[in-house]
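Asks: Show me the folded form of this:
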Amino acid sequence: MQILDGQVVSQATKDELKMKVGQLTAAGKKVPHLAAVLVGSNGASETYVGSKVKTCEEIGYKSTLLRLPEDISEFKLLQAIEDLNNDPDVDGILVQLPLPKHISEAKVIETIDPSKDVDGFHPMSAGKLVQGLPTFVSATPHGIMLMLEHYKIDTKGKHAVVIGRSNIVGRPMSILLSANTNPGNCTVTVCHSQTKNLKEICLQADIIVAALGRPEFVTADMVKEGAVVIDVGITRVADTTKKRGYSIKGDVDFQNVSPKCSYITPVPGGVGPMTIAALMANTYRACMERN
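Replies: As a prediction, this is how the structure comes out:
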């Protein structure tokens, strides 16, 4: 069993981007500029956005963090996004989800200029992905593909099972794994809350991507010997033995599943760091395409 270490792959990706930014700076060219929009003060969102801003500094990107109140109107939020769309210095825009209930996430995503959609959530980005056209790919699936590539995991002709069908992870992941690329060329089964015989389907899988948001859902009796397991889940579970009062759990029962795997991602330290690395790669690409 080998650990797929997201910290290592993420650092390699960031080091490469830092070198490229150094070359841009030396040539007197524009460096990438990422603008993040944070509505309200959700603790998890604060952490995520903070790490994205910190990573921008580490690589040498310019970053802007736009903090907006929880009760901002949808109209004013859309206006703020339009201002970023129209700012020629901004290359990438991300609006941290989830948003307050009175704001339509769909409207917000559709308002972002597709050429600055570094999260890869815009319907135009999603449509291009389906058609196999160059586009921004949602950062978590993109990060997983970078990890598979880094570890030279053979995916050609393999049976991949994706548990979860969200537009952020499950759907784009299934498209990427089935694409005529390397990594890719898998036969993909997408499972979800209504799937019957989930255990039997998972036992056929050479690769399992668990992205359903239920802690330790994938158990050892669902995984065949030698499978590759990618755990996208990250849930806070109450834990009185911890000083902070909670533990971070993935969607996979790591302790019992890992001995059966050829490769597995830990939680934390697996997919999470890759998501931010992929976002940074998307932002660099946006800058190159715009300038």
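
Asks: C-alpha from now on. contacts and neighbour counts both.
Replies: Will do.

Asks: Show me what the helix or strand residue 8 falls within is packed up against.
Replies: Following DSSP states H and E, one finds residue 8 within helix 6-26. Helices and strands touching helix 6-26, as assessed by 3 or more CA pairs under 8 Å, 6 or more residues apart in numbering; DSSP states H and E, comprise helix 43-59, helix 139-150, helix 271-290.

Asks: let's see this one next to it:
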Amino acid sequence: MTGDARIIDGKATAAALRAEIGREVAAIKATRGLTPGLHVVLVGEDPASKVYVASKERLAVEIGMNSVAHRLPAETTEAQLLAKLAELNADDSVDGILVQLPLPKHIDTGRIIDAIDPAKDVDGLHPINAGLLAGGKNGLVPCTPLGSMLLLKQALPSLSGLDAVVIGRSELVGRPVAQLLLQADCTVTIAHSRTRDLAAVVKRADIVIAAVGRPRMVKGDWIKPGATVIDVGINRLPDGKLTGDVDFAEAVKVAGAITPVPGGVGPMTIACLLKNTLTAFHARRG
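Replies: Presented below is the predicted three-dimensional model:
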């Protein structure tokens, strides 16, 4: 380690969360004879998506869930995909449905997300779940923001009154994580590519959540000394190495706590997908 910041270990936290979910799944099987079921739909041959889906499948099976991957060819039509979702929505043994993104260009992603039963939408992207989150009510929350918050609360047991800056305004990460920070009584600023003097905005934050998808954009001198930094970015460099949206080598010398890339938020995303599947199971079956 090159500096004073505490490294927030997403790998270890994700492993502990998966073990906890595994114990709960075993208890459900033993007492109720039921097994929570996660179904992932993959359309096409995107290499990164294939790796993600295989990993989700393996980890779900490892903790004792029913895990099924529906691998459909790239030429699958929107109508065929909607028919597959209707079938999964109607199947009572399916607790969680996730459609792996990105979808092929000829399919309207919005229409597909809207077609998933909100009670089974373990990605937390359905407008009903987004609305519940915005209203501070219980719904299924997107996995990466949920994982980011679990890591943040590990570093800072009380978030109340802290100044948080979220860099990025995507529906997948930026907006939902801002809602979760508001629920935790933070003062929240959502910054983005059009924000004036972004460095100065970030500099005043006790909490920085970087989710822009630009390698090492956030410099060490942007960080307030002692701030907690959650780096959601996963960018592949020309040499094949992974790096985050934060310049880790610089920021680690200034921050109080920071997530590495890889090994920070990434492992938490799949662990939270399994957590959401269990949440959906309980909400559906009482």
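
Asks: To which residue of the second structure is residue 278 of the first structure aligned?
Replies: Under the alignment (TM-score structural alignment), residue 278 of the first structure pairs with residue 272 of the second structure.

Asks: give the contact list for residue 249 of the first structure.
Replies: 215-216, 233-237, 267-268 (CA atoms under 8 Å, 6 or more residues apart in numbering).

Asks: from those residues, which would you call buried?
Replies: Among those, the ones that count as buried by 16 or more other CA atoms under 10 Å are 215-216, 233-235, 267-268.

Asks: what residues are up against the match of residue 278 of the first structure?
Replies: 143-144, 146-147.

Asks: Trace residue 33 of the second structure over to the first structure, please.
Replies: Using TM-score structural alignment, residue 33 of the second structure sits opposite residue 29 in the first structure.

Asks: Run a quick neighbour tally on its match.
Replies: 12 (other CA atoms under 10 Å).

Asks: Against residue 19 of the first structure, how distant is it?
Replies: 14 Å (CA to CA, to the nearest Å).

Asks: Check residue 117 of the first structure too.
Replies: 23 Å.

Asks: before we move on, what about residue 290 of the first structure?
Replies: Distance from residue 290 of the first structure to residue 19 of the first structure, by CA to CA: 20 Å.

Asks: now the helix holding residue 8 of the first structure, how far from the centre of its chain.
Replies: Mean-position distance between helix 6-26 of the first structure and its chain equals 18 Å (CA atoms, centre = their mean, to the nearest Å).

Asks: got it, and stretch 183-194 of the second structure?
Replies: Stretch 183-194 of the second structure sits 17 Å away from the centroid of its parent chain (CA atoms, centre = their mean).

Asks: Contacts for that stretch next, please.
Replies: Residues contacting stretch 183-194 of the second structure (CA under 8 Å, 6+ apart): 136, 159-169, 174-175, 178, 181-182, 198, 201, 212.

Asks: Does residue 238 of the first structure touch residue 247 like I think?
Replies: Yes: counting by CA atoms under 8 Å, residue 238 of the first structure does reach residue 247; the two are 6.4 Å apart.

Asks: count of neighbours near residue 255 of the second structure?
Replies: 25.

Asks: And for residue 103 of the second structure?
Replies: 18.

Asks: Pick out whichever of residue 238 and residue 247 of the first structure has more residues nearby.
Replies: Comparing residue 238 of the first structure with residue 247 by other CA under 10 Å, the one with more neighbours is residue 247, at 16 against 12.

Asks: Can you tell me what that one aligns to in the second structure?
Replies: Checking TM-score structural alignment: residue 247 of the first structure goes with residue 241.

Asks: So that match versus residue 220 of the second structure, what's the distance?
Replies: For residue 241 of the second structure, the distance to residue 220 of the second structure - CA to CA - is 20 Å.

Asks: Which of residue 117 and residue 19 of the first structure has more residues huddled nearby?
Replies: For residue 117 of the first structure versus residue 19, the count of surrounding residues by other CA under 10 Å is larger for residue 117: 28 against 13.

Asks: what's the counterpart of the more buried one in the second structure?
Replies: In the second structure, residue 117 of the first structure lands on residue 121 (TM-score structural alignment).

Asks: tell me the contacts of residue 207 of the first structure?
Replies: 158-161, 227-230.

Asks: nope, residue 94 of the first structure is what I meant
Replies: Contact analysis of residue 94 of the first structure by CA under 8 Å, 6+ apart lists 34-37, 117-119.

Asks: Show me just the buried residues among these.
Replies: 34-37, 117-119.

Asks: Sort out for me which of these are in helices.
Replies: Of those, none are assigned to helices by DSSP state H.

Asks: Now render these as a markdown table, adding distance to residue 253 of the first structure.
Replies: Converted to a markdown table, those look like this (distance: CA to CA, whole Å):
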| residue | distance to residue 253 of the first structure |
| --- | --- |
| 34 | 36 |
| 35 | 36 |
| 36 | 33 |
| 37 | 34 |
| 117 | 34 |
| 118 | 32 |
| 119 | 29 |
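
Asks: just the helices in the stretch 101-250 of the second structure please.
Replies: Using DSSP state H, counting those that start in this stretch, the helices of the stretch 101-250 of the second structure run over 109-115, 127-134, 143-155, 174-183, 198-203, 248-251.

Asks: possible to save those helices as TSV with mean neighbour count?
Replies: Below are the helices of the stretch 101-250 of the second structure laid out as TSV (neighbours: other CA atoms under 10 Å):
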stretch	mean neighbour count
helix 109-115	15
helix 127-134	17
helix 143-155	22
helix 174-183	22
helix 198-203	18
helix 248-251	21
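
Asks: could those go into JSON lines alongside distance to residue 15 of the second structure?
Replies: Compiled in JSON lines, those are given as follows (distance: least, CA to CA, whole Å):
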{"stretch": "helix 109-115", "distance to residue 15 of the second structure": "29"}
{"stretch": "helix 127-134", "distance to residue 15 of the second structure": "26"}
{"stretch": "helix 143-155", "distance to residue 15 of the second structure": "12"}
{"stretch": "helix 174-183", "distance to residue 15 of the second structure": "22"}
{"stretch": "helix 198-203", "distance to residue 15 of the second structure": "31"}
{"stretch": "helix 248-251", "distance to residue 15 of the second structure": "23"}
